[in-house]
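1. Got a predicted structure here, sequence first:
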Amino acid sequence: MSSPCDLQYAPAGDVGVALMAIDSRLKAVYDGQAGTDPEQRQLMDQFAASLGPEEANDVLDGACTLIYMFMQWLRMAHEQHDRDVIEYVVPGFVASMRMMPKSIRPEAIPTMAGLVVAAGTGLSPSLWRKQYGEWTEGEMNSLEATALLLAEHINRLTGDRDFATRMVTEALSTTNQD
């Protein structure tokens, strides 16, 4: 049975801008500067403020596309070892989010966990979220953290700090060539 949250109905959004933001955050985390560079934070805030409503929605959809891509990669990697991606990824993901109370509001954690489960089961995270209303301001940090945590998890599993970013970049390159 088809679902209104099937990927075929989902907008991809601006994956490039979302990936750029996540890659920048990953590099800051790996360099030990996460959250400590006020100039970078100011530039990101200015960029976000310069977006119109449609562009901002495109970046949100792009972040959801990243989450979907990351969860699909994790699903395939876990299936190779006869493991369920939900069982092996979601508990650690939720625990990580709970350790970030300054960035992630506790009430956003169930929504982000649902977003990850939706992506892990092949549904569009963007469409899954839209059935519950519009994104809220309080969910923006949580959405960014969700993509960041999944990318970092992939990088840790592969032993390659750039793997998640490179995987998406290569997928985008292949899509653009077609």
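-> Structure's in. What do you need?

2. contacts, neighbours, all on C-alpha from now
-> Fine.

3. Which strands or helices does the host helix or strand of residue 92 pack on?
-> Assessed by DSSP states H and E, residue 92 sits inside helix 85-98. Under the contact criterion of 3 or more Cα pairs under 8 Å, 6 or more residues apart in numbering; DSSP states H and E, helix 85-98 touches helix 53-79, helix 109-120, helix 140-158.

4. here's the one I want to compare it with:
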Amino acid sequence: MSSPCDPEYAPVGDVGAALMIIDSRLKGIHDTKSGTDPEQEALTHHFTASLGPSEVDGLLDGACTLIYMFMTWLRNTHEDHGKDVIEYVVPTLVATMRMMPKSVRPEAIPTMAGLVIAAGTGLSPNLWRKQYGDWTRAEMNPLEATAFLLAEHINRITEDPDFATRLITEALSSADED
């Protein structure tokens, strides 16, 4: 039975821009020499501040597409080991978000967990979220944090700091070839 939240009905959005932001955050966190680069932070802020309404929608859809792709990879990996992705990923994600009160307000955590659960069960996170109304400003940082934390989780599992970014860029490259 088809669902209105089936990924085939979802806009893909600007996955490239969303990935650029997440990759920038990953690199900033792991740059042990200087920590977060203030210049990179300023560039990212300038980029997001310059977006118009349709570009913001594209970026939001792109972030949700990243979440979907990351959760699809995680679901397949966990299933290969006889494990449930929801059981192993969601509690860790929620616990981590609870430790980030400046970036993720407590009231946003259920929505972000819902996005991840939707993606983990094969539903489109952006269509799942859309049924509850428009995105709020308070959900922007938590959405970015969710995509970031999933990418970081994948990188830790694979013991490769660039695996999540490479996973998406290879998927985008193969989609371009088709």
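-> On my side now, so go ahead. Just so you know, these numbers come straight off a predicted model, no measurement behind them.

5. so residue 93 of the second structure touches residue 149, yeah?
-> Yes: the pair residue 93 of the second structure / residue 149 is scored as a contact, 7.0 Å apart, by Cα atoms under 8 Å.

6. need the contact list for the most centrally placed residue in the second structure.
-> Nearest to the mean C-alpha position of the second structure, by Cα atoms, centre = their mean, lies residue 147 at 2.1 Å. Contact partners of residue 147 of the second structure, counting by Cα atoms under 8 Å, 6 or more residues apart in numbering, are 22, 63, 64, 66, 67.

7. mind running it again at 6 Å?
-> residue 67 (Cα atoms under 6 Å, 6 or more residues apart in numbering).

8. Against residue 70 of the second structure, how distant is it?
-> 8 Å (Cα to Cα, to the nearest Å).

9. about what we covered before: now distance to residue 86 of the first structure too, for the helices and strands packed on helix 85-98 of the first structure, in a markdown table please.
-> Listed next are those as a markdown table, based on distance: least, Cα to Cα, whole Å:
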| stretch | distance to residue 86 of the first structure |
| --- | --- |
| helix 53-79 | 8 |
| helix 109-120 | 6 |
| helix 140-158 | 12 |
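
10. With respect to residue 2 of the first structure, which of those lies nearest?
-> Comparing those against residue 2 of the first structure with Cα to Cα, the closest turns out to be helix 109-120 (14.3 Å).

11. just checking, next helix/strand downstream of that closest one?
-> Trace forward from helix 109-120 of the first structure with DSSP H and E and the next one is helix 125-130.

12. which helices and strands does that following helix pack with?
-> Other helices and strands packing on helix 125-130 of the first structure, by 3 or more Cα pairs under 6 Å, 6 or more residues apart in numbering; DSSP states H and E, are helix 53-79, helix 109-120.

13. burial count for the closest residue to residue 118 of the first structure other than its chain neighbours?
-> Distances taken as Cα to Cα, 6 or more residues apart in numbering place residue 125 nearest to residue 118 of the first structure, at 5.8 Å, with adjacent residues excluded. By other Cα atoms under 10 Å, 28 other residues sit near residue 125 of the first structure.
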